[in-house]
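[1] Just a sequence and a predicted model for now, questions to come.
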Amino acid sequence: MSIENYDYIVVGAGSAGCVIASRLSEDPNIRVCLLEAGKKDSNVLIHAPAGVAAMLPTRINNWAFETVPQKGLNGRRGYQPRGKSLGGSSSLNAMMYARGHRWDYDHWSELGNPGWSYDEILPYFIRAEHNEVIQDEYHGKNGPLNVTNLQCPSPLNQIFIQASEENGIPFNPDVNGAEQFGVMTTQVTQKNGERCSVAKAYLTPNLDRPNLTVITRALTHKVLFDKDLSHASDNGTLPKAIGIEFSKKGQTRQIFAHKEVILSAGAFGSPHILKLSGIGPSKELQQHNIPQVHDLPGVGENLQDHIDLVHVYRARSDGSTFGYSLNCSVSMAKAIPQWQLKRQGRVTSNFAEGIGFVKSEPELEVPDLELVFVVGMVDDHNRKLRLGHGFSSHITVLRPKSRGKVTLASNSPNDSLLIDPNFFADEKDLHLMVKGWHLQRNILEAKAFDRYRGKPLYPVNANDPEAVIEDIRNRADTQYHPVGTCKMGPDSDPLAVVDHQLRVKGTEGLRVVDASIMPTLIGGNTNAPTVMIAEKAAELIRTNTLKHRI
């Protein structure tokens, strides 16, 4: 059997992997192989924006992970949906375009990561983006990732904005521009009424490149290292990544990389693969009989995720919301052919139509909470279906203090990691969530909503502090933004896994490029920042390649 050789192997065709594979393969002299454990992104539920409601609570294009029992959530297991197809979670998410705050990236730089300040990473956001609506120095016009306004947002979004203004929160026409504070109807990663996943933006237009190979349904087992170097010889040479072992259709295969192996499998997948490859905490590797290549204690540590609580109200009428009713069934029966023929109508909704970044205290300089307004009843990630109509709002702690980790369940690539976000381990997160709980309730109870608001799905006495905390512990869960498990940092940081060029410490020819490298969780949604990270990494890699050619 012939040996398959490439210049670069990219593991994971998600939001980062699609960018890396596309950008590197722009050079016809570079051979790139992209591996994805999931299927092709051909399912109509991916491309029809409203399909998110069917995928999120199920295993359709979704790993649908669970956490270990969370003490801070009264012993409940949290839910962790992650994309499993070309496009990764960008083929599963609610398509909201949000970048985070300037402060987040300046903080990364202050932690000892040169090149990652806001002014230095803004060009990569701009390079990635094609914004159909906003044209200024903060936005791109010719990038692959299409960003636009919702086609037919619910009029309830204006009510949400009015209710926020009643509570001292201003309308902000662009939370990704000069100022983040405020609320707006969200911009979305859509194009012509379809989801514009990162696969659709970067990968699909370039699948005919002869130097780009994409292999789906390929479960990565481990990184292969030069056997002569796998235990750091006396001359100080580092173990060099030379390929990947994976399985497809029950057959184990190996492919080889002349230049680099790049892990873009996400905050769960990338540390999992590193550990299975012998890169990680030595004690954990020994426990699972994995030969150690390099002792790297930070692999799997530093897990951070946005803890989130949803307030849900029934609606007095069903015209402006989605729900389970005869009227909505008739409406959607008409909307489906409208979308099929013209890519217009209600099927273009992402449901999570409103967004806001707010402050728990007026004197704060940087928003510490996020609002997401949903034109439907969202109960337990849409896993509990309710008859009738309503509306919901998420409140999210943007920069949690709690730190969790992911650890091996076994040495088999077929077994999921043990995921422990450690929600509310730091009491400061709970105190901030209590403030957010009250702020969000005040918005939904504001005069602007009086004509539309029915009864709350989970009534709680707002004047009873213990009841509020119990409600939070009983119902709070992720807002789907796990990061940090392959932390970027200087050598002085004992938990740093990659350096500021995203090279895995103690190795050669191996990088991690995805949300797992974030040293701290940014104050916003993580899809756009992950694309930015990959754009920057692609330039770092290409610059290095050119130096070697010269």
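    Here it is on my side, so go on. Numbers count the residues shown, from 1 in each chain.

[2] use CA for all of it now, contacts and neighbours both
    Noted.

[3] Quick one: the strands in the stretch 351-500 of the chain, in order.
    When assigned using DSSP state E, counting those that start in this stretch, the strands of the stretch 351-500 of the chain occupy the ranges 354-358, 369-374, 388-397, 405-407, 418-420, 453-456, 477-478.

[4] any chance of those in a markdown table, with mean neighbour count and distance to Trp116 too?
    Rendered in a markdown table, the data for these read as follows (neighbours: other CA atoms under 10 Å; distance: least, CA to CA, whole Å):
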| stretch | mean neighbour count | distance to Trp116 |
| --- | --- | --- |
| strand 354-358 | 27 | 22 |
| strand 369-374 | 26 | 23 |
| strand 388-397 | 26 | 23 |
| strand 405-407 | 21 | 24 |
| strand 418-420 | 21 | 28 |
| strand 453-456 | 16 | 43 |
| strand 477-478 | 22 | 26 |
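
[5] can you tell which of those strands is closest to Ser25?
    Evaluated with CA to CA, these place strand 405-407 nearest to Ser25, the distance being 32.4 Å.

[6] can you give me how far the closest one is from the chain middle?
    The gap between where strand 405-407 is centred and where its chain is centred comes out at 18 Å by CA atoms, centre = their mean, to the nearest Å.

[7] ok, and here's another one to check against it:
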Amino acid sequence: MQADYVIIGAGSAGCALANRLTEDPTIRVVLIEAGGRDWNPLIHIPVGYMKLLDHKQLTWGFKAEADPGTNGRAIAYPRGRVLGGSSSINGLIYIRSQPEDYDYWAQLGNRGWGWDDVLPFFKRAERWTGDAAGIHGTERNLTTSPMTEQPEACRAIIRAAQELGLEYQPDVNNLPHGAGASIGWCQQSRGGRRRASAAATYLRPVKRRPNLRVVTNALVHRVVFDGKRAVGVEFSRQPVVGRVDAAREVIVSAGAIGSPHLLQLSGIGGPEVLQKAGIAVRHPLPGVGRNFQDHYIARMSCYVRNLETLNERVRGLGFANEVVRYFVQGKGIMTFGASLCAASIKVLPESATPDVQCVFAPASYKPGLIRKLDDRPGITGGP
């Protein structure tokens, strides 16, 4: 098998790259994905994410190391193993962050990463379905949407935040420079009633291009080199071991865990790490697989009175009504993601801008159980 470009990983980056590269009909692209097709209906129903985060077939099943700070628990670290990658299993929240975060990157020496630099690319990627706004794009692939409804429980949270001094922002992706603590409704990577994964928005529209080949259920073992040049990929697709040769480039887009892992398997990384694993050092690069950071969230739940929450709406006739609303109107709790509203606040006195994001949902889980909604009305929030 041969191509001009071989892309490893059909996640958010891989699907977008496959779409853009094959716009030129003379360029041949092979996109390799370890998982299968995105045929599971839970992927496409937004609220289905609750059943996907620890799905045995659609995720890699990673867990963080047990830590005293988590009471000795090994917390699940969901990473998608399916077309679309983690964009097919995540909570659908679409928030870009505040402008100052990008400006700080640029101040560190990363030219081209300031807010004014990246905003055109955000707009260029987006197909916003809400009210017209200059901050949003409307003509490209990634479909984004406002919430289909604003539950009273979340309205109460927003009112309480305003009483504490937070400013209500009607568009959390349109924060002005210098904005202080604020709260607003989340936006979603959703089009109508369906999840807008990278596979649905970038890959599916171009899947019939003759210069694109998508290979699923194929586990890449290593990048093949000719001297210092990457010239191909070795993979297994049970029970066959195969190889794809790249005339131009091998693009590694296997995610925050998969990409450094694959580089190490290919002999690129810290020599001591590779030698310990019995891997010949092809190129010493100590930073590979180090300095990993994640936006850990510590959720807190509480019971509420005189407010309707999702806990009651997912049972009996109430749930039957929600199913009908979803298929007839494309609205209701079946379109909800992981959180419905979000606050940006400043915790550290020395911070010039908000430094923590808190997200809220009109639901709560049973104590000690993973993603099992409580029998009593409750809400959840956390930084």
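    Thanks, I have it. This structure is a prediction, so every number in the text was calculated from the model and none was measured.

[8] Fetch the TM-score of the aligned pair.
    The TM-score (TM-score structural alignment, normalised by the length of structure 2) is 0.93; 380 aligned residues with a CA RMSD of 2.1 Å.

[9] Looking at the strands of the stretch 351-500 of structure 1, which is nearest to Pro210 of structure 1?
    Going by CA to CA, the one of these nearest Pro210 of structure 1 is strand 405-407, 37.6 Å.

[10] against structure 2, where does the closest one fall?
    Taking TM-score structural alignment as the measure, structure 2 aligns no residues with strand 405-407 of structure 1.

[11] ok, how many other residues are close to Ala298 of structure 2?
    For Ala298 of structure 2, the neighbour count with other CA atoms under 10 Å is 10.

[12] what sits against the equivalent of it over in structure 1?
    In the superposition onto structure 1, Ala298 of structure 2 corresponds to Leu309 when matched by TM-score structural alignment. Applying CA atoms under 8 Å, 6 or more residues apart in numbering to Leu309 of structure 1 gives the contacts 394-396, 437, 472, 475-477.

[13] helix/strand/coil for Leu309 of structure 1?
    For Leu309 of structure 1, the assignment made with DSSP: H, G, I helix; E, B strand; the rest coil gives strand.

[14] cool, Val250 of structure 2 as well?
    strand.

[15] quick one: it and Val231 touch, right?
    Yes: counting by CA atoms under 8 Å, Val231 is a contact partner of Val250 of structure 2 at 6.9 Å.

[16] Can you check which residues contact both of those two?
    Shared contacts of Val250 of structure 2 and Val231, defined by CA under 8 Å, 6+ apart, are found at Val223.

[17] Who has more neighbours out of those two?
    When Val250 of structure 2 is set against Val231 and neighbours are counted by other CA under 10 Å, the residue ahead is Val250, at 23 against 20.

[18] Nearest residue to the residue nearest the centre of structure 2 in space, please, no chain neighbours.
    The structure's structure 2 has its C-alpha centroid closest to Ser87; by CA atoms, centre = their mean the separation is 4.6 Å. The shortest distance from Ser87 of structure 2 to any residue that is not its chain neighbour, by CA to CA, 6 or more residues apart in numbering, is 5.0 Å, and that residue is Ser197.

[19] From Leu175 of structure 2, how far off is the one you found?
    When distances are taken as CA to CA, to the nearest Å, Ser197 of structure 2 and Leu175 of structure 2 turn out to be 25 Å apart.

[20] What lines up with Ala106 of structure 2 in structure 1?
    The pairwise alignment with structure 1 assigns Ala106 of structure 2 to Ser109, based on TM-score structural alignment.

[21] circling back: the more surrounded of Ser197 and Leu175 of structure 2?
    For Ser197 of structure 2 versus Leu175, neighbours defined as other CA under 10 Å are more numerous around Ser197 (29 against 18).

[22] Contacts only, for the more buried one.
    Counting by CA under 8 Å, 6+ apart, Ser197 of structure 2 makes contact with 12, 84, 87-88, 142, 189-190.

[23] what about it, distance to Arg204 of structure 2?
    For Ser197 of structure 2, the distance to Arg204 of structure 2 equals 10 Å [CA to CA].

[24] and for these two, which residues touch both?
    Shared contacts of Ser197 of structure 2 and Arg204, defined by CA under 8 Å, 6+ apart, are not found at any residue.

[25] I'd say Val261 of structure 1 and Tyr6 touch.
    No: with contact taken as CA under 8 Å, Val261 of structure 1 and Tyr6 are classed as non-touching, separated by 9.8 Å.

[26] Could you check how many residues crowd around the closest residue in space to Arg37 of structure 2 that isn't next to it in sequence?
    Distances taken as CA to CA, 6+ apart place Leu83 nearest to Arg37 of structure 2, at 5.5 Å, with adjacent residues excluded. For Leu83 of structure 2, the count of nearby residues is 32 (other CA under 10 Å).
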